[in-house]
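**Q** Got a predicted structure plus its sequence, pasted below:
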Amino acid sequence: MLQTTRSSITPGQVWLDTKGERIHTHGGSIITVDDVFYWYGENKEKSTPGSGIWHYGVRCYSSTDLYNWQDRGLIIPPDLDDPTSPLHPAQYLDRPHIIYNAHTQKFVCWIKVMTPGEPTQRSTVLEADSILGPYRIVRSWLRPLGMNAGDFDLVVDPTDGKGYYYFGRVHSELICADLTEDYTDVTGYYSTHFPRRQPPFVREAPSYFARDGLHYLITSGTTGYYPNPSEIAVAPSYHGPFTVLGDPHVNDPSRTSFRTQISSVFQHPHKKDLYIAIGDRWLPHYTDDSSAALQAFEEHFGQEQGGDVEPMDELTTIDTSTADYVWLPLRFDGSMAYIDWKEEWRIEDYD
């Protein structure tokens, strides 16, 4: 593909790097180091149906404008030789999150890993001296607090450097756990939030941000790769209590978060009030018609008062190598945050 220099963000359109190749940072986040933006996530370039490849490592790109991204390669390569390694391509490696520890001067990466055929979701923790690696595993197959830990986000308090780990206790509730001083484990202190009876009502994919002294979480329902309504909640502290404010995508009649699942919220360091919701459109060709979305929701997941939720087989039959990205700015009205659809928008439009 021929890549031209970008000067705007076009949500849902194919995003190419500076070499003209499709960007692969799924379930991704952005970290800023020395005024350079690093966008990293799951490398799905080989994750086609029937390949047996869930991921091909963690890929990272760098940019100075958030439009044009240079491929910096696999900062965490797959382990091709050991099928029992959490980094083997057949393991269900998801949603890497990297934070910087000013005390240890290490970049710390947590990754969620599921093993095919097993119900347990566990974590692997890695460290590096540079954002681009090399990363080395310091903990494998961790069950934080002895729990089945799913989608998550990592947070560092900007004033005291304390770390927090928001994760989904799978098919149950959301947990906020304090991290140890080196950010590679949990201390044992935690709080519980958003208890739900069963999927699809259980919350997952927590994305944290703070604004005006308040702590926000945007979460998704549990519907596999099918999009569903997001939910935003706010609290006076990291540990809550959280008040649910509703779906921030109020202008989406399909109630599918514009066919997107948010993976993180990035606060621009040089803009007064620009927060960007970074999301994956796992099913680019999935209709945004509300009746079709509702039908898929009901057929695959049942009703809250119904019986057992039937598992879906789309985990291995969907071509995630063609998934796209949806970046949208947040709009604030009091304590509520909204996410409006924009066909195209520019960083320069914000103060």
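**A** Here it is on my side, so go on. All figures in this text were calculated on a predicted structure; none of them were measured in a lab. Residues are numbered from 1 along each chain as shown.

**Q** hey, let's count contacts and neighbours off CA atoms from now on
**A** OK.

**Q** Relative to Asp178, how far out is Ile98?
**A** 16 Å (CA to CA, to the nearest Å).

**Q** Kindly report the same for His97.
**A** Taking CA to CA, one finds His97 at 16 Å from Asp178.

**Q** The structure to be compared is supplied as follows:
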Amino acid sequence: MNLSRRKKSHLFPVLMAASLLFGVLPKAYSQATNFKPGAIWPDNKGVHINAHGGGILYQNGTYYWFGEHKVGGEAGNVAQVGVHAYSSRDLYNWTDEGIALKVSDDKTSDIAKGCILERPKVVYNTKTKKYVMWFHLELLGKGYGAARTGVAIADKVTGPFKFLRSYRPNAGRMPYYPAGTPAAAQINAQHPANKSDVIFMRDFPGGQMARDMTVFVDDDGKAYHVFSSEENNTLHLAELSDDYTSHTGKFVRIYIGQQTEAPALFKNNGKYYMIGSGCTGWAPNPARWFTATSIWGPWTFEGNPCVGAGAQKTFGGQSTHVLPVSGKKNAFIFMADKWAPKDAIDGRHIWLPIVFNGNNIEINWLDEWNLDYFDKQPTQTQPSEKSK
């Protein structure tokens, strides 16, 4: 960790307090008009946006960003505060909306202070008029052994969210196999064919492991929970109930035995896309992407969407969410985290535009860019040649 960078990050609240006292806003905190991937990103209070591993909900002209609130040092790698919320109308400038979900001081609570609470995602249910938050949860003092998912609800978009429960999904349920699924791709409960099948059957009675995750709401209002399972060897895509607060028991396994985490699912022109990463702890690795014509698959591995210098390490980041830009066609932002485990609060946000070349996608590094970038992209119908 760069010590000078760490010292600077800790000075932000002090500098902002001084600025407010004298009624002068530092130049660094003036209204932003561009994205600067990997740079310090001040909110309306001049403090680096503290929403890591998060996702964004768009509603009524406003974007709401939810993410893990970090504190300084390695203590920030566990949940000391909770889930932080921000709002924006232009995506460049963000207003601090406070803590949407607080961890509990009750040590017996599933979300006790010091637990591991990661990758919160919030969706809105138009039927119940509730906001629903899902997240990866590890119980206090259990390391990464619990591998649960947690759910909370709220009446207001920025909370406060009420924690409902945590559990392992789909206990006693076998995967759904779409028509045409080869017999070799199906689990033989008596004779598991591979390591992942063995782990799946091990966890069958009590529910499947659920770690890195996202939530996706389709055009028909159906919601799906995607999570890293089977000791991170395989992704599960599971259907949620009509109120989005539980699982129906219908799910599929994706990229079996290939160790995938950090899923981010989106849809464009009727096709489903998903970006994820390999499993190398806090260290970056090549991103990977998948496509499907049905939410249930089959899902096809397509390689690495990142191109150019730094592509083999996803430009230092790891996927967390893909954001559709309202009012623009074929405009999606790849959101990634540049983790700083030695000083968690210094984690940076890497936002980059996704370029569609036919059915292919590409992510290139840009030092600075804005939403006009999407207006300048030519319409392409043929996939480009790119290294996967």
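**A** Received it, and whenever you're ready, just let me know what you need. Fair warning: this is a prediction, and the values are worked out from it, not measured in the lab.

**Q** Okay, helices next: where are they in the stretch 251-351 of the first structure?
**A** Shown for the stretch 251-351 of the first structure, the helices assigned by DSSP state H, counting those that start in this stretch span residues 290-301.

**Q** same thing with the second structure?
**A** 3-22, 195-203, 372-375 (DSSP state H).

**Q** Next, report how far the shortest one is displaced from the centre of its chain.
**A** When you say that, I think you mean helix 372-375 of the second structure. 24 Å (CA atoms, centre = their mean, to the nearest Å).

**Q** in that helix, what's buried?
**A** Residues of helix 372-375 of the second structure classed as buried by neighbour count (16 or more other CA atoms under 10 Å): Phe374.

**Q** Residues in contact with it: which ones?
**A** 328, 330-331, 353 (CA atoms under 8 Å, 6 or more residues apart in numbering).

**Q** of those residues, closest to Ala75 of the second structure?
**A** Of all those, Ala75 of the second structure sits closest to Pro353, with 32.4 Å by CA to CA.

**Q** could you pull out the strands for the stretch 101-250 of the first structure?
**A** Using DSSP state E, counting those that start in this stretch, the strands found in the stretch 101-250 of the first structure span residues 106-114, 121-128, 136-142, 149-156, 163-169, 173-179, 186-193, 204-211, 214-220, 231-235, 243-246.

**Q** In CSV, list the ones you listed along with distance to Ser47 of the first structure and mean neighbour count.
**A** Output for the strands of the stretch 101-250 of the first structure, formatted as CSV (distance: least, CA to CA, whole Å; neighbours: other CA atoms under 10 Å):
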stretch, distance to Ser47 of the first structure, mean neighbour count
strand 106-114, 16, 23
strand 121-128, 20, 22
strand 136-142, 23, 15
strand 149-156, 20, 24
strand 163-169, 25, 24
strand 173-179, 29, 22
strand 186-193, 32, 16
strand 204-211, 21, 22
strand 214-220, 23, 23
strand 231-235, 29, 21
strand 243-246, 34, 15
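
**Q** okay if I get those as CSV plus distance to Glu344 of the first structure?
**A** Converted to CSV, the strands of the stretch 101-250 of the first structure look like this (distance: least, CA to CA, whole Å):
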stretch, distance to Glu344 of the first structure
strand 106-114, 32
strand 121-128, 36
strand 136-142, 39
strand 149-156, 27
strand 163-169, 31
strand 173-179, 34
strand 186-193, 35
strand 204-211, 23
strand 214-220, 23
strand 231-235, 24
strand 243-246, 25
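
**Q** Just tell me which of those ends up closest to Arg259 of the first structure.
**A** Where those are weighed against each other on CA to CA, the nearest is strand 214-220, at 11.6 Å.

**Q** Kindly provide the distance from whatever residue of the second structure lines up with Met147 of the first structure to Asn364 of the second structure.
**A** Using TM-score structural alignment, the equivalent of Met147 of the first structure in the second structure is Gln208. The spacing between Gln208 of the second structure and Asn364 of the second structure, counted by CA to CA, is 35 Å.

**Q** Lys130 of the second structure -> the first structure?
**A** Match for Lys130 of the second structure (TM-score structural alignment): Lys106.

**Q** correct me, but its match touches Leu132?
**A** No. Using CA atoms under 8 Å, Lys106 of the first structure is not in contact with Leu132, being 11.5 Å away.

**Q** Identify the contacts common to those two.
**A** Contacts common to Lys106 of the first structure and Leu132, judged by CA under 8 Å, 6+ apart, are absent.

**Q** what residue of the second structure matches up with Asp178 of the first structure?
**A** With TM-score structural alignment as the criterion, Asp178 of the first structure matches Glu239.

**Q** just to revisit the earlier point, neighbour-wise, which of the contacts of helix 372-375 of the second structure leads?
**A** Pro353 (22 neighbours; other CA atoms under 10 Å).

**Q** excluding its backbone neighbours, what's nearest the aligned partner of that residue in the first structure?
**A** In the superposition onto the first structure, Pro353 of the second structure corresponds to Pro329 when matched by TM-score structural alignment. Sequence neighbours aside, Ile276 is the residue nearest to Pro329 of the first structure in space, at 4.4 Å (criterion: CA to CA, 6 or more residues apart in numbering).
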